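> Generate coordinates for the sequence data below:
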Amino acid sequence: GAAILSAADWAESNGFTHIITLDADGQHNPEDTSRFVDLIKENPWTIIIGNRQFNNAVPFSSRFGRQFSNMWIWITTGWRVQDSQSGFRAYPVAALRQVNCRGRRYDFEVEILVRGVWAGLSIVYTDILVHYSDETKKASHFDPFQDNVRISRVYTWLVIRNFLPWPHKVLFNTDSKERLSILHPVRSFKLLIHESGSPKDMAFSSMLGIFMGTLPLISCHSIAIFFIATRLRLNRLVALSVSNICMPPFVPALALSVGYFIRHGRYLTEFNIQTLGYEAPQRLFEYLIGSLIVGPVLALFVGMIVYLLTMIYHNLRSSKGKDGHAG
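Now for the predicted structure:
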């Protein structure tokens, strides 16, 4: 991180707009920089990442680490990245100078992606080959303990910050897409309808709606679902619609019954002013316990159904399109 920022200072003072970085352990081919140059011209306000094409020689730790890091990037930005740990990148110098990152070692590489997206940058990929050998492992300065602790600490704060209820500061207004506005309800509704409809996104949106709808967020379900779906770049209309499955009485009663059984070893059979009135705080706690069990199970079940239905729908549309062209 410190080396990249020093390079950005030098580049800015010498009139350069971008810098390209690559790992010095020999895993990257410097000739691939030509791919980055072409993409820089097309996408000046993006962070361009070399998507490493792994083969059998790549250590399992690298494969797992990449997928694990990709997941946290999605949670903090809503972007489904392909290789968040690749050091072969191109950065706009202005972004490195203006986006405030605390990390100065390997934690910088994940922090700049998250804060860069928050600031208004996008992420673009180009496939690159990667070479791993014993010499590559020896040349790395990555400390498995200290650097993983730093990265975990950064991710923890970024996740917390992403779900705090105030917007991120946009430094680069490069997104020309229309945004939701209460002043334009019709346009906003059309935007919601045309949000991402891939099978995976539809499934995750449904799972979010079900899980949040199961929780005892009395009178706050819609606000919470809309906020989290926005942060994760999921389909907000689908998440809100599917959450209606969890409306009383069935799902809340099921969650309460499960929570009561966990606490007392038996089911709640008496419904009167004592059990539902005077003991309401206890029932609410049991409702919460039960929802943390019922919610994930029901969300997974509904998510699988939505995924399969969306896949079938996309396949039918694709086959009809082919038939139309053939005719």
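
> CA only for contacts and neighbour counts going forward, please
Noted.

> the helices in the chain, which residues?
2-13, 33-42, 60-77, 93-98, 107-118, 134-139, 146-162, 185-193, 199-214, 221-231, 236-242, 250-264, 273, 280-326 (DSSP state H).

> could you dump those to CSV with distance to residue 125 and mean neighbour count?
Below are the helices of the chain laid out as CSV (distance: least, C-alpha to C-alpha, whole Å; neighbours: other C-alpha atoms under 10 Å):
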stretch, distance to residue 125, mean neighbour count
helix 2-13, 19, 15
helix 33-42, 9, 15
helix 60-77, 13, 17
helix 93-98, 18, 18
helix 107-118, 13, 22
helix 134-139, 23, 12
helix 146-162, 22, 15
helix 185-193, 26, 14
helix 199-214, 20, 27
helix 221-231, 22, 18
helix 236-242, 26, 22
helix 250-264, 43, 19
helix 273, 61, 10
helix 280-326, 25, 16
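
> Now tabulate those in TSV and tack on distance to residue 126.
Supplementary listing: the helices of the chain in TSV, determined by distance: least, C-alpha to C-alpha, whole Å:
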stretch	distance to residue 126
helix 2-13	20
helix 33-42	7
helix 60-77	16
helix 93-98	19
helix 107-118	16
helix 134-139	22
helix 146-162	24
helix 185-193	29
helix 199-214	23
helix 221-231	26
helix 236-242	30
helix 250-264	46
helix 273	64
helix 280-326	27
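
> Second chain to compare with the first, below:
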Amino acid sequence: MSLKTGVRNSIIDDICVLIPTYNNEKTLAGIIDGVLKHTKNVIVVNDGSSDCTAEILKKYEGEIYVLHIKKNKGKGNALRIGFKHAISLGFLYAITIDSDGQHFPSDIPFFIKELKNATDKKTLFIGARNMVQDGVPRKSSFGNKFSNFWYWVETGIKLSDTQSGFRLYPLAEIAKLHLYTVKFEFEIEVIVKAAWNDVKVKNIPIKVHYDQENRVSHFRPFKDFTRISILNTWLVCVTLFYIIPRNLYRRLKKKGIKRFFVEDFLHNYDSPKKKALSMALGTFIGISPFWGFHSVIVILLAIFFNLNKVIAFTFSNISLPPFIPFVVLASLYTGNFVLGQKTTFSIEDVKNSFEFLGHIEAYIIGSFSLATIASLVVGLIGFLFFSLFDKKKIVLKSG
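A predicted model of the protein is given here:
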């Protein structure tokens, strides 16, 4: 089916509204009618509905674009097909709106206004719902907070709503992404990978309505939550082992070693306190008994406490393989001291078939005690060093 869209003279003509739908016969017509009040550029993707959806859509022949998928494959798949069709029609942006009745088509002008006012036209806008208002299901509120947290971990960006399906996508930027998921988790994958590819992601406030009588949700709590959890696990791993190193390498290449060291490693604009706390955090985690997870833990905590990730990660590497026997030995002696025990150990004991479980209490207590002491000492030295460094920098600038 094709419609004549005419000559496009404004940004509004570059925007279509994309409605993925699956068995929402009670609310679909109301959503389409509401959208048509604001634009004629409407694409509905019928994701294999088995109710009266096809009959409802026949009433809009000649008014909207309709795509029918024979078998239901998921919201993500429907969105991907809709995006491709929108691009083939020459649209530059797509506003997606759910067909279950929770979104208000009257909010569409807010997305258009935000796009018009944006200095960066590549921005991806997500409608932020008021998740504390009456009528919002507790599981939806919890799921949103869960999603927001992991999005922050994966991108460093704090959003108030990452699960809303009411969005404005810059289609050219989305087309560049390598996307794999096809169900509800697609809406997480797309915004994470967009951020990784330097697309600005921003929330704008929208209204929301949860009609328990007419609204049909196809979210399966166990299956879909499991799929989302698996996706987030993968995205966190990619963040830690590819995205963060990639970004560091890009900044190093762009700035050169000296400028990178001063601005990114020392974080020239970070306060001495923040740098010192980053050193202390890295030292504490590096000595702690979380073997195999030091890097993951220190990066997550540095993000959570808004500390210098590079400094924290660097100092956590006190437990590199050559140093491990010495760290373990020092932890054992510290634990013995705290427990009042007099067992003696040597570095050879640690290296050669050491019966570790027989001294696990001393090791764990000693490990945390040593980590606390070392982090306090390192943090204090770091604070004094960076304070002196900052004073010298001020003197040089004033001179």
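
> returning to that earlier point: ok, which of the helices of the first structure comes nearest residue 24 of the first structure?
In terms of C-alpha to C-alpha, the element of the helices of the first structure nearest to residue 24 of the first structure is helix 134-139, at 7.8 Å.

> quick revisit: figure out which of the helices of the first structure is closest to residue 51 of the first structure.
Judged by C-alpha to C-alpha, the one of the helices of the first structure that comes nearest to residue 51 of the first structure is helix 60-77, at 10.6 Å.

> which other helices and strands contact the closest one?
If contacts are counted by 3 or more C-alpha pairs under 8 Å, 6 or more residues apart in numbering; DSSP states H and E, helix 60-77 of the first structure sits against helix 107-118, helix 146-162.

> ok, now with 6 Å
On a contact count with 3 or more C-alpha pairs under 6 Å, 6 or more residues apart in numbering; DSSP states H and E, helix 60-77 of the first structure meets no helix or strand.

> residues in the second structure aligned with that helix?
Counterpart in the second structure of helix 60-77 of the first structure, with TM-score structural alignment as the criterion, is residues 138-155.

> on that earlier part again, for residue 169 of the first structure, which of the helices of the first structure is the nearest?
Of all those, it is helix 107-118 that lies closest to residue 169 of the first structure, at 7.0 Å by C-alpha to C-alpha.

> okay, the closest one sits on what stretch of the second structure?
Under TM-score structural alignment, the counterpart of helix 107-118 of the first structure in the second structure spans residues 185-196.

> And that stretch, how far out from the chain middle?
A distance of 8 Å separates the C-alpha centroid of stretch 185-196 of the second structure from that of its chain, computed with C-alpha atoms, centre = their mean, to the nearest Å.

> re the thing from before, between the helices of the first structure, which one is closest to residue 87 of the first structure.
Using C-alpha to C-alpha as the measure, helix 107-118 is the one of the helices of the first structure that comes nearest residue 87 of the first structure, at 7.6 Å.

> Mean deviation, the closest one versus the second structure?
Using mean C-alpha distance after the TM-score superposition for the first structure, helix 107-118 of the first structure ends up 0.9 Å from its aligned counterpart in the second structure, as a mean over the superposed pairs.

> measure the residue nearest the centre of the second structure to residue 235 of the second structure for me?
The structure's the second structure has its C-alpha centroid closest to residue 151; by C-alpha atoms, centre = their mean the separation is 2.0 Å. Computed as C-alpha to C-alpha, to the nearest Å, the residue 151 of the second structure to residue 235 of the second structure distance reads 9 Å.
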